[in-house]
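Visitor: Sequence and predicted structure, then a few things I'm wondering about:
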Amino acid sequence: MSANTETRPVPPSWVIREATGQDWPAIWEILEPVIRAGETFTWDRDTTEEQARAKWVKTAPGRTFVAVGTGRLDGVVLGTGELHANQGGGGSHVANAGYMVRAGYGGRGVARALCAYSLEAARAAGFRAMQFNAVVESNVRAVAAWQSMGFNILATIPEAFQHPSLGFVGLHVMHRSL
């Protein structure tokens, strides 16, 4: 294999689009194991499917979206994201978002692509910044990804998250302007 072939970027094997009601079963297949593991999201580990749907599925001006596989993964929902205003009223110009990736597909760029999609959608919707309120500090891959996309850690709340195996760890508040 030549050096050119080895360094040539591989195109992503997914497209990102707005979620539909028909996507919910696949979204729940992604959310449930992440929620139950309790390692990266501040959700109650006993969250029901109905509670998860009420939290995750956003209506305008928020949105819910999915990364759907192409090629050999055609039609498989590989990841999902949601975008909404971080606060109401005078804080409604700052967006917030969350992303979850199907088990076995982490580290392939799906979450980064979902984040990039949400940044563009937030910008197009008139948001001035995006803030993540609770990035678990032990989720080092996510922290590094968000930092590489221009997010800064504004603060770390010590021992604000009880990780199921690591005990109490910090939560980062991360921010970037749009």
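Guide: Now that the structure is in, tell me what you want to look at. Numbering: from 1, shown residues only.
Visitor: switch to C-alpha atoms for all contacts and neighbour counts from now on
Guide: Will do.
Visitor: tell me which residues in stretch 129-148 are buried?
Guide: Counting neighbours by 16 or more other CA atoms under 10 Å, one finds that the buried residues in stretch 129-148 are 129-138, 142-143, 145-146.
Visitor: so what's the residue at minimal distance from the centre of the chain closest to, chain neighbours aside?
Guide: Closest residue to the average C-alpha location of the chain: Tyr99 at 1.5 Å, with CA atoms, centre = their mean. Computed as CA to CA, 6 or more residues apart in numbering, the closest residue to Tyr99 that is not its neighbour in sequence is Gly81, at 4.2 Å.
Visitor: In contact with the spatially closest residue to Ala37 that is not a sequence neighbour, which residues?
Guide: Nearest residue to Ala37 in three dimensions, chain neighbours excluded: Arg45, at 7.1 Å (CA to CA, 6+ apart). Neighbour list for Arg45: 35-38 [criterion: CA atoms under 8 Å, 6 or more residues apart in numbering].
Visitor: for Glu29, same thing?
Guide: Counting by CA under 8 Å, 6+ apart, Glu29 has contacts Arg102.
Visitor: so how far is the host helix or strand of it from its chain's centroid?
Guide: Using DSSP states H and E, Glu29 falls within helix 24-37. Mean-position distance between helix 24-37 and its chain equals 13 Å (CA atoms, centre = their mean, to the nearest Å).
Visitor: ok, now stretch 104-121?
Guide: Here the centre of mass of C-alpha atoms in stretch 104-121, compared against the chain's by CA atoms, centre = their mean, lies 7 Å away.
Visitor: putting a second one here so we can go through both:
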Amino acid sequence: MEIREATDRDWPAVFPFFSAIIEAGETYAYPLGLASDEARTLWMEQPPGRTVVAVEGGAVLGSAKMGPNRPGRGAHIATGSFMVDPVAQGRGVGRALGRCLIEWARAEGYHGIQFNAVVETNRGAVHLWQSLGFEIMTTIPEAFDSMQHGLVGLHVMYLKL
């Protein structure tokens, strides 16, 4: 599996799984029914951030975006968001994208990585991030409206670099 910078040519492969994940209503607070151009604006980062894709055999299996968590005086802490095509789940794509973020953030001189909103019922993601060294710093109760579980908490997770 190769992880590389995402290009405009990758978006037609990313948007179908981006849309499916958003419409499932279990992991992201993005609005439902986003058109491709609206979704692209949310996902495809501009410098100093970046967006990458995980590719194998010419197929885009997942994508991640990363950059400073906050502007200005908070810009020394990175953040990231991840999506794996449901047909590619369980193949290590999320772990590879997570490692990519950690390596990139270290190389760019960030002091840590903060995830602002990991849905507590997304057990696979919580386990993955913890296995990569992230800690749950706090949980905001009932901050996410899961289509399947109703109101659930959002974890704030952190990794010191």
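Guide: Arrived safely, thanks for sending. Just so it is clear, the structure is predicted and the values come from calculations on it, not from any experiment.
Visitor: What is the neighbour count of the residue nearest to Tyr99 of structure 1?
Guide: Per other CA atoms under 10 Å, the neighbour tally for Gly81 of structure 1 reads 25.
Visitor: Could you pull up the contacting residues of it?
Guide: If you count contacts by CA under 8 Å, 6+ apart, Gly81 of structure 1 has them with 64-66, 97-100, 114-115, 118.
Visitor: so which of those comes closest to Gly150 of structure 1?
Guide: Nearest to Gly150 of structure 1 among these: Cys115, at 11.1 Å, using CA to CA.
Visitor: tell me the SS of the closest one?
Guide: Secondary structure for Cys115 of structure 1, judged by DSSP: H, G, I helix; E, B strand; the rest coil, is helix.
Visitor: Aligned to it, what sits in structure 2?
Guide: Using TM-score structural alignment, the equivalent of Cys115 of structure 1 in structure 2 is Gly98.
Visitor: what do you get for Gly79 of structure 1?
Guide: With TM-score structural alignment as the criterion, the equivalent of Gly79 of structure 1 in structure 2 is Gly62.
Visitor: Its match - nearest residue in space that isn't next to it in sequence?
Guide: Among residues not flanking Gly62 of structure 2 along the chain, Val84 sits closest, at 4.0 Å (CA to CA, 6+ apart).
Visitor: In structure 1, what sits opposite the one you found in the alignment?
Guide: With TM-score structural alignment as the criterion, the equivalent of Val84 of structure 2 in structure 1 is Val101.
Visitor: How about the contacts made by the closest residue to Gly67 of structure 2 other than its chain neighbours?
Guide: Take Gly67 of structure 2 and drop its neighbours on the chain: the residue closest to it by CA to CA, 6+ apart is Gly49, 3.9 Å away. When contacts are counted by CA under 8 Å, 6+ apart, Gly49 of structure 2 is found next to 65-68.
Visitor: counterpart of Gly49 of structure 2 in structure 1?
Guide: Across the two structures, Gly49 of structure 2 finds its equivalent in Gly62 of structure 1, going by TM-score structural alignment.
Visitor: rewinding a little: isn't the residue nearest to Gly62 of structure 2 up against Val93?
Guide: Yes: Val84 of structure 2 sits in contact with Val93 when judged by CA atoms under 8 Å, with a separation of 6.7 Å.
Visitor: any shared contact partners between the two?
Guide: Between them, Val84 of structure 2 and Val93 share the contacting residues 61-62, judged by CA under 8 Å, 6+ apart.
Visitor: In terms of helices and strands, where is the closest residue to Val60 of structure 2 other than its chain neighbours?
Guide: Nearest residue to Val60 of structure 2 in three dimensions, chain neighbours excluded: Ala54, at 5.8 Å (CA to CA, 6+ apart). Element membership for Ala54 of structure 2, per DSSP H and E: strand 50-56.
Visitor: which other residues reach that strand?
Guide: With contacts defined as CA under 8 Å, 6+ apart, strand 50-56 of structure 2 is touched by 1-6, 10, 43-45, 60-67, 93, 97.
Visitor: Which members of those occur in helices, if any?
Guide: Among the contacts of strand 50-56 of structure 2, the residues falling in helices (DSSP state H) are 43, 93, 97.
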